[in-house]
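Peer 1: model this:
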Amino acid sequence: MEGVKHIVAVASGKGGVGKSTVTVNLALALSAQGYRVGVLDADIYGPSQAQMLGVKEGERPQAAGEDKFFPLEAHGIQAMSMAFLVNTREPMVWRGPMVVGAFQQLLTQTQWDNLDFLLIDMPPGTGDIQLTLSQRVPVSGAVIVTTPQDIALLDARKGIEMFRKVNVPVLGIVENMSTYHCENCGHEAPIFGSGGGERIAAEYETQVLGRLPLSLSIRELADSGNPSVISEPDSPVSQTFGEIAKRVAAGVDGAAEQGPTISFSE
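Peer 2: Prediction:
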């Protein structure tokens, strides 16, 4: 894609595991490490990146020529979302082809400005949007977000298998809501189970990029439009996102260095 070096899909097999929160904080962590970063909100039915980045309702992108438009910018991140183009209070009552068409327009008609990484906040599941992405543009890698819960891991496996079928490298697993830390007594409890990230990473020969706690502040800061990485840059959560960002960048570089294997025969 013009203006983009690497595309990274942030995906999950099911909703409700914190994929969008991970996407925006990962983007901000990469930006803090000196990369030029963009976020494309590919969840047409339920876009959330506008609120998480603190973009005011009704703010619209500017045209860039006849068939292109500039992304909006927030916290140093270039961003594009369906929420910038429609009234977010109205439901998108669209069939599959209309959703795919809208996603393709967001993907190909946004005038990204010299990005090192474009993170795509994927909708849950393994359907039209995922297939369209893999067919339309070269994806450098995918990050799978899950909770340790067995039900979530079932769907995470499907996400990994899908990316493998379309030859997209899985960079690793982010285990969200790993433990709950009580702010009053200090007790920690693995509410959604434990060890799920390690099991699925071992099964598919990938890595656990990081583990994030079930934390009130992560949710509150994302909802307020000032995610953890910029609001609490020295917190353990932000440091974890920083480590995840380093591993993602290293994984993308490693995948690019390997490249395809070419053999010749008579």
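Peer 1: C-alpha from now on. contacts and neighbour counts both.
Peer 2: OK.
Peer 1: Isn't residue 210 up against residue 246?
Peer 2: No. Using CA atoms under 8 Å, residue 210 makes no contact with residue 246, being 10.7 Å away.
Peer 1: Tell me which of these two has more neighbours.
Peer 2: residue 210 (19 against 16; other CA atoms under 10 Å).
Peer 1: That one - that's part of a strand, no?
Peer 2: Yes. Under DSSP: H, G, I helix; E, B strand; the rest coil, residue 210 sits within a strand.
Peer 1: quick one, what contacts it?
Peer 2: Residues near residue 210 by CA atoms under 8 Å, 6 or more residues apart in numbering: 173, 174, 175, 240, 241, 243, 244.
Peer 1: Among these, name the buried ones.
Peer 2: In those, burial by neighbour count holds for 173, 174, 175, 240, 241, 243, 244, counting by 16 or more other CA atoms under 10 Å.
Peer 1: Among those, which are located in helices?
Peer 2: 240, 241, 243, 244 (DSSP state H).
Peer 1: what's the neighbour count on the closest residue to residue 64 other than its chain neighbours?
Peer 2: With sequence-adjacent residues excluded and distances taken as CA to CA, 6 or more residues apart in numbering, residue 64 is closest to residue 70, at 5.9 Å. Residues lying near residue 70 (other CA under 10 Å) number 19.
Peer 1: Verify the stated contact: residue 70 with residue 108.
Peer 2: No. When contacts are counted by CA under 8 Å, residue 70 is not listed as touching residue 108 (11.6 Å).
Peer 1: The structure of the following sequence is requested for comparison with the preceding one:
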Amino acid sequence: MAQFTYSRLAHFLKLSVNKCSVLRTGAEIKHGPTCCVHLIRCQRSVDSKALQERQKQQMAKGLPKQKPITGVKQVIVVASGKGGVGKSTTAVNLALGLMANDPSKSVGLLDADVYGPSIPKLMNLKGNPELNDHNLMIPLTNYGVPCMSMGFLVEDVAPIVWRGLMVMSAIEKLLRQVDWGTLDYLVVDMPPGTGDVQLSISQNIPVAGAVIVSTPQDIALLDARRGAEMFKKVHVPVLGMVQNMSVFQCPNCNHQTHIFGSDGTRKLAETLGVALLGDVPLHLNIRETSDRGQPVVVSSPDSPEAEAYKKVASAVVQRLEEVST
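Peer 2: Sure thing, here's the model as predicted:
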């Protein structure tokens, strides 16, 4: 039966049964009882590749087309795989650091953490945004940075108990129904993890690059790696990583202690092939100024802590230039 099938196939493909022949796929058909099986496997391989190509085309059709935010030149997302690593504090001080390094640049701040908005507290802002003549929300501004957050639209203690579709609708409004004016950079404080919000933002707007924040602790680095890999999958350039809470310096004796480990984020950045944008220490001044709504970059601009954030901002601008070229 195998010889009969092989002869029929050879005749159909106009192949000589007396000579070795090569299919268009490069697979060689030879004499022997296994030649039919070999040919069928080659055909299956061709069919599988064609199916994968069709699936890619269908998925591409189903994805939303990226549309820039009106007036915004570049979007920088600040993300982390795990909560509690200082991502929001980093996002705020990064935005202020960009302006401090170059006062000619205009920077906005978007709080995309719908369930746990932190920007109102960190930027000392309260109230509801007004609407302009085009029915767009006008961001609340402090320290020269226009800000938008779900925290401006709900009460401080009100829990946001929403399902995915409602969250996506809220993100769409925060992206499209805000009058940002003209911005050189829009810094987006992403929620922790790799969920719907991250995918929605990455697929709906062109993102210039992502900044991954992590402590040097092993458990935080596991999730930070997932976050970096997610952005690579959705074709968002990873500008680099920020090693937050890298070292604690005792205010009394100046002894340094690596509470969360030493250089873990630096080693992960090397493994991923991305830049280490900078180290930010674990310092009481950062915590106190953040809780007061007076970020360290503006309240203590000459402090070593503020300088650390400014160095991160400089590294981010440099990486954006490298990515764009």
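Peer 1: Could you dump the ones in helices among the buried ones among the contacts of residue 210 of the first structure into CSV and include distance to residue 24 of the first structure?
Peer 2: CSV is the format used below for these (distance: CA to CA, whole Å):
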residue, distance to residue 24 of the first structure
240, 14
241, 10
243, 15
244, 13
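Peer 1: From the residues you listed, pick the one nearest residue 197 of the first structure.
Peer 2: For these, the residue nearest residue 197 of the first structure by CA to CA is residue 244; the value is 14.0 Å.
Peer 1: Give the aligned equivalent of the closest one in the second structure.
Peer 2: Under the alignment by TM-score structural alignment, residue 244 of the first structure pairs with residue 312 in the second structure.
Peer 1: so who does that match touch?
Peer 2: Shown in contact with residue 312 of the second structure (CA under 8 Å, 6+ apart): 94, 242, 277, 278, 279.
Peer 1: same thing but at 10 Å, please
Peer 2: Contacts for residue 312 of the second structure were tallied using CA atoms under 10 Å, 6 or more residues apart in numbering; they are 90, 93-94, 97-98, 211, 240-242, 276-280, 318.
Peer 1: How about residue 108 of the second structure?
Peer 2: 72, 75, 92, 95-96, 139, 141, 144-148, 180-188.
Peer 1: Among those, name the buried ones.
Peer 2: For the contacts of residue 108 of the second structure, buried by 16+ other CA under 10 Å: 72, 75, 92, 95-96, 139, 145-148, 180, 183-188.
Peer 1: where does the residue nearest to residue 125 of the first structure when sequence neighbours are not counted fall, helix, sheet strand or coil?
Peer 2: Of all residues not flanking residue 125 of the first structure in the chain, residue 13 sits nearest, at 4.7 Å (CA to CA, 6+ apart). For residue 13 of the first structure, the assignment made with three-state DSSP gives coil.
Peer 1: so what corresponds to residue 13 of the first structure in the second structure?
Peer 2: For residue 13 of the first structure, the aligned position in the second structure is residue 81, judged by TM-score structural alignment.
Peer 1: and if you look at residue 130 of the first structure?
Peer 2: Match for residue 130 of the first structure (TM-score structural alignment): residue 198.
Peer 1: Could you list the buried residues of the strand or helix carrying that match?
Peer 2: Using DSSP states H and E, residue 198 of the second structure maps to helix 196-204. Residues of helix 196-204 of the second structure classed as buried: 197, 198, 201, 202, 203, 204 (neighbour count, 16+ other CA under 10 Å).
Peer 1: okay if I get these as TSV plus distance to residue 45 of the second structure?
Peer 2: Output for the buried residues of helix 196-204 of the second structure, formatted as TSV (distance: CA to CA, whole Å):
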residue	distance to residue 45 of the second structure
197	37
198	35
201	36
202	33
203	31
204	35
